[in-house]
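I need the structure of the sequence given here:
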Amino acid sequence: MENVIEVTNLRKDFKSYSSRTGLKGAFRDLLTRNYKVVPAVNDINFLVKKGEMVGYIGENGAGKSTTIKMLTGILTPSSGQITVNGMNPHKERERFVQTIGVVFGQRSQLWWDIAVQESFRLLKKVYKVSDEDYNSHMNHVIQTLDIEPLLDKPVRKLSLGQRMRCELAAALIHNPPLLFLDEPTIGLDVLVKLKIRDFLKEINEKYQTTILLTTHDLTDIEALCERVIMLDEGKVIYDGALKNLQEKWGEGKELQFQFLEKVGVSELLNLTQGIPVKWEQDEKEQIFTASLEDNDELISQVIAKVVAAFKIKDIKINETSTEEIIRNIYEKGAV
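Take a look at the predicted model:
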């Protein structure tokens, strides 16, 4: 399978200026400025294969958006090499932009005062898309994203959720093989998020569209991506399967029991003696929680013993959430 994105020793440095205090300091700043070089992206390497959906995650200031801007040719790297769709994004700019789609959640590519369909027509001309290709592809996109009632409205009259669906459609007018999404679901309600997720899965399956997604909403990552690249202070600290991350850093499982009869923690401790399990009771909710390692055999043993001994009202099995796992990684500083 061919590589759509190849990044080697990529680095981007920014100069950070600091002002001196007082009037004397202001005059000195006119002559000489104090500055330091800050690496926003610090010698990172990764590959993305055709048809992959990859989550690119990190805290604010980790370097995610800076990387996306370099991959799309908006910023020039300080050093290192980038090849995207077989091209250098900076040196072959005009040909390169024909092969990518970009959605920045906080910036618009649609014209504010004209109708959405007029923006689409302008972009169709820009990308030199034929009428036949536009109609066959965009009719499907418009229908799937449910934006037909919005086409004759000016962009400024749209809600955030409506605009984001139109932005996504605009990025796909030329049916690019590679799609960059930077916070595409920021501030959206649950129904719009679900619609966008389903649509992204569909175009990935139908056209083998490669998608690089940056977001703080980890439910988007869980719903769409099998692989994640995690950034911290400009460096890649994890690149691999989301499942492996959950298995390695997930801190066991919790079994929550609610009973139809009165039960004490001491009875549950005696019942599961010899099994490495910790019991806790929420007296207000009358919920008993068994914490143990993520081992199917141990979990089955605990459930079997409890169900055989007491009448059960409800059982829940809770895994450590991805959000919690990633928070633990950043707190501990490494993977």
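
CA only for contacts and neighbour counts going forward, please
Fine.

which stretch of helix or strand covers residue 123?
Taking DSSP states H and E as the definition, residue 123 sits inside helix 116-126.

Output the contacting helices and strands for whichever helix or strand comes after that helix.
Beyond helix 116-126 on the C-terminal side, the first helix or strand identified by DSSP H and E is helix 131-144. Identification of packing neighbours for helix 131-144 by 3 or more CA pairs under 8 Å, 6 or more residues apart in numbering; DSSP states H and E yields helix 160-171.

could you give the angle of the helix or strand following the helix it packs on to helix 160-171?
Using DSSP H and E, the next helix or strand after helix 160-171 towards the C-terminus is strand 178-182. Interaxial angle of strand 178-182 relative to helix 160-171 (axes from the mean of the first three to the mean of the last three CA atoms, to 10 degrees): 150 degrees.

Now do strand 178-182: everything it contacts.
Applying CA atoms under 8 Å, 6 or more residues apart in numbering, the contact partners of strand 178-182 are 4, 65, 68, 99-105, 171, 209-215.

What lies in contact with the helix holding residue 123?
110-111, 130, 134, 150-155, 166, 170, 173-174.

buried set for it?
116-120, 123-124 (16 or more other CA atoms under 10 Å).

still on that earlier bit, show me the contacts of strand 178-182 that map onto helices.
Residues of the contacts of strand 178-182 located in helices (DSSP state H): 65, 68, 171.

List just the nearest of the residues you listed to residue 287.
Residue 287 lies nearest to residue 65 out of those, by CA to CA, at 43.3 Å.

Can you tell me how far that closest one is from residue 314?
Applying CA to CA, to the nearest Å, the value for residue 65 to residue 314 is 44 Å.

Between the two, which has more neighbouring residues?
Neighbours were counted for residue 65 and for residue 314 using other CA atoms under 10 Å; residue 65 has more, 20 against 11.

Give me the neighbour count for the closest residue to that one other than its chain neighbours.
Leaving aside its sequence neighbours, residue 65 sits nearest to residue 182 (CA to CA, 6 or more residues apart in numbering; 7.0 Å). When neighbours are defined as other CA under 10 Å, residue 182 has 23 of them.

For residue 182, give its distance to residue 56.
Separation of residue 182 from residue 56 (CA to CA): 9 Å.

now residue 40
The value you get for residue 40 to residue 56, if CA to CA is used, is 15 Å.

These two: which has the busier surroundings?
The residue with more neighbours, out of residue 40 and residue 56 and counting by other CA under 10 Å, is residue 56; that gives 25 against 21.

Which strand or helix spans that one?
With DSSP H and E as the test, residue 56 turns up in strand 53-58.

And for residue 307?
In the assignment (DSSP H and E), residue 307 maps to helix 296-309.

next SSE after that helix?
strand 312-319.

so what's residue 295 up against?
Counting by CA under 8 Å, 6+ apart, residue 295 touches residue 252.

on that earlier part again, tilt between the helix holding residue 123 and helix 131-144?
On the basis of the same axes, to 10 degrees, helix 116-126 is oriented at 140 degrees to helix 131-144.

Now the second one, please; I'll put the structures next to each other:
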Amino acid sequence: MAPVVSLKDLKKTFRLKRKQPGLRGSIRALIDADWQTVDAVKGISLELEEGEMLAFIGPNGAGKSTTIKMLTGILHPSSGEAQVLGYVPWKQRRALSYEIGSIFGQKPQLWYHLPPVDTFELFSHIYEMDPAVFQRRKGFLIEALGLADLLNTPVRKLSLGQRMRCEIAASLLHGPRILFLDEPTIGLDVVAKQSLRDAIRTLHDEENLTIFLTSHDAGDVESLCKRVIVINHGQVIFDDRTSALKRRFLRRKIVGVRFGQPIPDDFSVRNATLLKRGTWGVKLELDTHVRPVDDLIGALMQYAPVVDLTVEDPPMEEIIREIYLAEEAVTVEHDPDARPVPGGDV
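Predicted coordinates for the structure are as follows:
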């Protein structure tokens, strides 16, 4: 089968005007402005099969959103080729829009003062849906995403997590084959993130939906996608299974614990790096290949009553930096000289 998304040496260059200081807004400023060329995407090539769930990640400014905008026909590339479901996005944008859905986490498409059901109705007319087909589709999405209690509430009164579930429903009403997700969990709390991930996974399993995801949240990548592509400075630096990414670069965990009693002087931790220590708690960095998370948590809970405990991934920027260094033949290993907390042992 032919890939549903195909990119070949896709590039995008922007020309930005840099004005001289102190002349803002004047005709002279326009005359003296310097033009700066920025290469946002520097020749990306990839293929995506139908039903695949791809994480397309990178630091801010790496070219993720620019790539998605070219794939959805919003931007024209400077050079290169791309096809999405057999369409050239920037040439056949109208026809392609009936086959794809897109969600930009910081750019809502629901009408702010209207309930979601009104936006759904509007979209059914925009996509020229048969009324019977629209009702069936709406019913399926309401059940799959748990929207029954949200439909008639104005969007402005919904929580961010509730609104994002409604955004997904709006993007999928017309039955697209590919869903582009640009930072869908940004700003959500832990519970809302997991709820949204579960909903996306359910829809993928039900309809063999192809997912093209960008995110700064390692949890999104781990829980949703089997393949990950990392870009940096507009170029692909890693393309492999998510399991390989986890094995090589998602080994570190940040463990924060607050005890129900002050920490004694003889408290220490084996095989973990101390990041921060207070009277009642500590923050530790752990390499899971050296010591499993559940082993450390078990030891901490046996040592003293635990009031609060969190386990987090390091920031995505740090993970990407490690990948970038590894691609330049710099091996990133666990630090054998990790500094323990002085004293006893956990």
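
How alike are these chains, TM-score-wise?
Superposed pair, TM-score by TM-score structural alignment, normalised by the length of the first structure: 0.77. Supporting alignment: 292 aligned residues with a CA RMSD of 3.2 Å.

Just among the contacts of helix 116-126 of the first structure, which is most surrounded?
That'd be residue 166 among those, by other CA under 10 Å, with 29 neighbours.

right, and that one touches residue 149 too?
No. Between residue 166 of the first structure and residue 149 there is no contact under CA atoms under 8 Å: 11.1 Å.

Determine which residue lies closest to the centroid of the second structure.
residue 215 (1.3 Å; CA atoms, centre = their mean).

burial count for whatever residue of the first structure lines up with residue 79 of the second structure?
Using TM-score structural alignment to pair residues, one finds that residue 79 of the second structure aligns to residue 79 in the first structure. Residues near residue 79 of the first structure, counting by other CA under 10 Å, number 14.

which parts of the helix holding residue 307 of the first structure are buried?
299, 302, 306.

Any chance of a markdown table for those, columns distance to residue 89 of the first structure?
Listed next are the buried residues of helix 296-309 of the first structure as a markdown table, based on distance: CA to CA, whole Å:
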| residue | distance to residue 89 of the first structure |
| --- | --- |
| 299 | 51 |
| 302 | 56 |
| 306 | 60 |
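
The nearest residue to residue 232 of the first structure once chain neighbours are set aside: what's it in contact with?
Leaving aside its sequence neighbours, residue 232 of the first structure sits nearest to residue 62 (CA to CA, 6+ apart; 5.0 Å). The contact partners of residue 62 of the first structure, taken as CA under 8 Å, 6+ apart, are 40-41, 231-235.

and if you look at residue 252 of the second structure?
285-288, 313-314.

same deal with residue 58 of the first structure?
64, 216, 230-232.

Grab the two from the residues you listed that are most spread out in space.
216 and 232 (13.6 Å).

who touches both of these two?
Common neighbours of residue 216 of the first structure and residue 232 are listed as 58-59 (criterion: CA under 8 Å, 6+ apart).

Which one of those two is surrounded by more residues?
Neighbours per residue (other CA under 10 Å) separate residue 216 of the first structure from residue 232, with residue 232 holding more: 22 against 17.

contacting residues around that one?
58-59, 62-63, 330.

what residue of the first structure matches up with residue 322 of the second structure?
For residue 322 of the second structure, the residue aligned by TM-score structural alignment is residue 328.

Who are the packing partners of the helix or strand harbouring its match?
Assigned by DSSP H and E, residue 328 of the first structure falls within helix 322-332. Contacts defined by 3+ CA pairs under 8 Å, 6+ apart place helix 322-332 of the first structure against helix 218-224, helix 242-249.

could these go into CSV alongside distance to residue 178 of the first structure and mean neighbour count?
Converted to CSV, those look like this (distance: least, CA to CA, whole Å; neighbours: other CA atoms under 10 Å):
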stretch, distance to residue 178 of the first structure, mean neighbour count
helix 218-224, 15, 17
helix 242-249, 21, 16
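
Residue 8 of the first structure is nearest to which of the ones you listed?
helix 242-249 (22.6 Å).

can you list the residues that contact the closest one?
So helix 242-249 of the first structure is in contact with 222, 225-228, 320, 322, 325, 329, going by CA under 8 Å, 6+ apart.

Quick check: PyMOL command selecting the buried ones in those residues.
The PyMOL command for the buried members of the contacts of helix 242-249 of the first structure (criterion: 16+ other CA under 10 Å) is given here:
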select buried, resi 225+226+227+228+320+322+325
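
Let me have the contacts of helix 242-249 of the first structure in JSON lines, extended by distance to residue 52 of the first structure.
Converted to JSON lines, the contacts of helix 242-249 of the first structure look like this (distance: CA to CA, whole Å):
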{"residue": "222", "distance to residue 52 of the first structure": "14"}
{"residue": "225", "distance to residue 52 of the first structure": "8"}
{"residue": "226", "distance to residue 52 of the first structure": "8"}
{"residue": "227", "distance to residue 52 of the first structure": "8"}
{"residue": "228", "distance to residue 52 of the first structure": "11"}
{"residue": "320", "distance to residue 52 of the first structure": "25"}
{"residue": "322", "distance to residue 52 of the first structure": "20"}
{"residue": "325", "distance to residue 52 of the first structure": "23"}
{"residue": "329", "distance to residue 52 of the first structure": "24"}
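
From the contacts of helix 242-249 of the first structure, pick the one nearest residue 253 of the first structure.
The closest of these, once distances to residue 253 of the first structure are taken by CA to CA, is residue 320, at 6.7 Å.

how many other residues sit next to the nearest residue to that closest one once chain neighbours are set aside?
Distance criterion CA to CA, 6+ apart; nearest residue to residue 320 of the first structure, sequence neighbours excluded, is residue 250 at 5.3 Å. Neighbourhood size, residue 250 of the first structure [other CA under 10 Å]: 20.

distance of the aligned residue in the second structure for residue 107 of the first structure from residue 43 of the second structure?
Matched by TM-score structural alignment, residue 107 of the first structure corresponds to residue 107 in the second structure. To residue 43 of the second structure, residue 107 of the second structure is 27 Å away according to CA to CA.

From the contact counts, what lies against the lengthiest helix in the second structure?
As assigned by DSSP H, the longest helix anywhere in the second structure is helix 190-207. Where contact means 3+ CA pairs under 8 Å, 6+ apart, helix 190-207 of the second structure is packed against helix 131-145, helix 160-172, helix 218-224.

closest one to residue 204 of the second structure among these?
helix 218-224 (9.7 Å).

What is the corresponding segment of the first structure for that closest one?
Against the first structure, helix 218-224 of the second structure falls on residues 218-224 (TM-score structural alignment).
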